[in-house]
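# This is a predicted model, with the sequence first.
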Amino acid sequence: MKLCVLGATGRVGQYFTKMALENEIAVQALIRNPDKFPETILNQISYNKGDVVDKESVAEAMKGCDVVFSALSTDGASVLSEGMPIVIEAMKKEKISRIITISTAGILQSRTEPHLLRYQSSESKRKLTRAAEEHHKAFTQLQESGLDWTIVCPTYLPDGEPTGTYRTEKDVLPIDGSKISTGDTAHFAFSLLSKNDFSQSRVGIAY
């Protein structure tokens, strides 16, 4: 198996990349700033320097890969909603069907108002919804793509090593879930490489 990793230098992306390497899975990453990556990891992966909104860079990063993993953030702008169509197009050209992405619990369904997403409902404590709106756009783009996608949706995300012990639930946040570490978010996303329990689904994750 060969993975195309987007957002590899991020907090979840670095854990995921380490797990892949520890399991002897080849990684090809698209990295905007290689200086952000520890040299010990950088030396073990193939990477292209580029940006997810650049079609040529994304197409090059996808070559020969079997699965795409994305831990891309909104980057305070519209990078996610601009980049996802480019990712989807490149995947289809390379005949890659599987993508696992990290998003936000804001795009899960609300338990109290099931017709709304959490960020649109009274469940959300956040006053600013711009980032959630960006993730919502990417979710919609994946829904319409016809690809085999899974969106992992962590709630409050402090740094922390993987423990392998957490709760997950399809389309909603586990009851009373209040946080999940970056390490365990990556751990669950990585586990999806060997199973297909949540095809074309969002998954809430929390302790």
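Sure, I can see it. Numbers count the residues shown, from 1 in each chain.

# switch to C-alpha atoms for all contacts and neighbour counts from now on
Will do.

# Tell me, how many residues neighbour K49?
Per other CA atoms under 10 Å, the neighbour tally for K49 reads 13.

# could you pull out the strands for this protein?
Taking DSSP state E as the test, the strands found in the chain are 2-6, 26-31, 46-49, 67-70, 98-102, 148-154, 167-170, 201-206.

# Please state the offset of the second one from the chain centre?
So that's strand 26-31. Using CA atoms, centre = their mean, to the nearest Å, the mean C-alpha position of strand 26-31 is found 14 Å from that of the whole chain.

# Check the fourth one too.
For strand 67-70, the distance from its own C-alpha centre to the chain's C-alpha centre is 8 Å (CA atoms, centre = their mean).

# before we move on, the earlier item: between the strands of the chain, which gets nearest to R126?
R126 lies closest, by CA to CA, to one member of these: strand 148-154, at 14.7 Å.

# buried stuff in the closest one?
With burial defined by 16 or more other CA atoms under 10 Å, the residues of strand 148-154 counted as buried are 148-154.

# quick check, nearest of those residues to L193?
The shortest separation between L193 and any of these is 10.5 Å, and it belongs to T150 (by CA to CA).

# Quick check: that closest one touching S97?
No. Taking contact to mean CA atoms under 8 Å, the distance of 11.3 Å between T150 and S97 leaves them out of contact.

# follow-up on the earlier one: which one of the strands of the chain lies closest to L128?
Each of the strands of the chain has some distance to L128 by CA to CA; the shortest is strand 148-154, at 17.5 Å.

# What ranges does the chain have for its helices?
Counting by DSSP state H, the chain has these helices, from start to end: 11-22, 39-42, 55-62, 79-93, 130-143, 182-191.

# Buried ones in the second one, by neighbour count?
Meaning helix 39-42. L42.

# In a markdown table, list the strands of the chain along with distance to T17.
As requested, the strands of the chain are arranged in a markdown table below (distance: least, CA to CA, whole Å):
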| stretch | distance to T17 |
| --- | --- |
| strand 2-6 | 8 |
| strand 26-31 | 7 |
| strand 46-49 | 11 |
| strand 67-70 | 10 |
| strand 98-102 | 13 |
| strand 148-154 | 16 |
| strand 167-170 | 21 |
| strand 201-206 | 20 |
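
# try this one side by side with the last:
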Amino acid sequence: MKISVFGATGRTGRMVVEQALSQGIEVVGLVRDVGKMTMDDPKLQIVQGDVLDETAVERTVDEADGVVVALGPKPGGEDNVMAVGTGYVISAMRKHGVRRLVVQSSYAMSGSEAGVKFLEGMEEETMKMLKPAIDDKMNQERMVRESGLEWTIVRPLTLTDGPRLGKYRVGEDMEIAKTDTISRADVADLMLKLVGGSEWVGKTVTVTG
């Protein structure tokens, strides 16, 4: 199996890469700064570039069996990098006949009562600062749903740097507490399982520890 990972040097994307390689899965990762990719493995191929570079995105997607998108906002950069970049990923997948797409989002996007309270609990200044990223993430999710691909959107609760436990809850309508957390390693574990299968295709799921 061969997967493409966007956000491969990010805190969750790096976990996806590490876990995939440990399972013998080939990985192609798109990175802006190759110096940040410290892993050395014959199954790892690095494409240097940006998710806003259509040519680099196509090179990353070509010949993949599935794609994992774990993009975050670009500090000091464009306010729409996640949506636009994911749009380029979707276009490349269509062009190269790649069907399976798993995208990391956030529980704050859920629109549920708990999700709304999650946002409302933030200070006004924090909300103002986060609004561009929230709008970008909402547009990203919309593009994924309209892609016509075999997609799954993963919305984790508050992320931690804890270990992979392999014990977490996944579902569309789950009761959660605002204090619920999940490790990035466990989110990566779930995304890797999803990209290699057909579970939750066409669904937006919440995941929590």
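Sure thing, it's come through. Model, not experiment: these values are computed from the prediction.

# What's the match for E141 of the second structure in the first structure?
When the structures are aligned by TM-score structural alignment, the residue of the first structure matched to E141 of the second structure is F139.

# Check the second structure for me, the residue farthest from its geometric middle.
For the second structure, the C-alpha farthest from the mean C-alpha position belongs to E124; by CA atoms, centre = their mean, that distance is 26.7 Å.

# Identify each buried residue in stretch 83-93 of the first structure, please.
Residues of stretch 83-93 of the first structure classed as buried under the neighbour-count rule (16+ other CA under 10 Å) are 83-88, 90-91.

# Now do it: which range of the second structure does it align onto?
The counterpart of stretch 83-93 of the first structure in the second structure, using TM-score structural alignment, spans residues 85-95.

# How about stretch 150-158 of the first structure?
Taking TM-score structural alignment as the measure, the second structure aligns residues 152-160 with stretch 150-158 of the first structure.

# That stretch: how far from the chain's middle?
Distance of stretch 152-160 of the second structure from the chain centroid (CA atoms, centre = their mean) equals 9 Å.

# Is F118 of the second structure in contact with S110, as I believe?
No. F118 of the second structure lies out of contact with S110 (CA under 8 Å); the separation is 9.9 Å.

# quick one on the thing from earlier: winner for burial among the helices of the first structure?
Of all those, helix 182-191 carries the top mean neighbour count, a mean of 22, counting by mean count of other CA atoms under 10 Å.

# Leaving out sequence neighbours, find the closest residue to K18 of the first structure.
Nearest residue to K18 of the first structure, sequence neighbours excluded (CA to CA, 6 or more residues apart in numbering): I41, at 7.3 Å.

# I should have written P34 of the first structure there, sorry.
Once flanking residues are discounted, P34 of the first structure sits nearest to K49: 7.2 Å by CA to CA, 6+ apart.

# residues contacting the one you found?
By CA atoms under 8 Å, 6 or more residues apart in numbering, the contact set of K49 of the first structure is 30-34, 57.

# Return the members of those classed as buried.
Among the contacts of K49 of the first structure, those buried by neighbour count (16+ other CA under 10 Å) are 30-32, 34, 57.

# and the gap between S198 of the second structure and Q140 of the second structure?
21 Å (CA to CA, to the nearest Å).

# Kindly apply the preceding question to M15 of the second structure instead.
Look at M15 of the second structure and Q140 of the second structure: by CA to CA, they are 22 Å apart.

# returning to that earlier point: looking at the helices of the first structure, spot the one closest to L173 of the first structure.
Go through these one by one with CA to CA and the one that ends up closest to L173 of the first structure is helix 182-191, at 13.4 Å.

# Point out the other helices and strands that that closest one packs with.
In terms of contact count using 3 or more CA pairs under 8 Å, 6 or more residues apart in numbering; DSSP states H and E, helix 182-191 of the first structure is assigned the packing partners helix 11-22, strand 98-102, strand 148-154.

# can you tell me what part of the second structure the longest one aligns to?
Which is helix 11-22 of the first structure. Per the alignment by TM-score structural alignment, helix 11-22 of the first structure matches residues 11-22 in the second structure.

# Could you give the number of residues near the closest residue in space to T112 of the first structure that isn't next to it in sequence?
In space, and not counting its chain neighbours, T112 of the first structure is closest to E123: 7.3 Å by CA to CA, 6+ apart. As a burial measure, the neighbour count of E123 of the first structure was computed by other CA under 10 Å and equals 14.

# One more: A71 of the first structure?
A total of 23 residues lie near A71 of the first structure under the criterion other CA under 10 Å.

# Also M37 of the second structure?
That count, for M37 of the second structure with other CA under 10 Å as the rule, works out to 16.

# Over to T163 of the first structure?
Using other CA under 10 Å, the number of residues around T163 of the first structure comes to 11.
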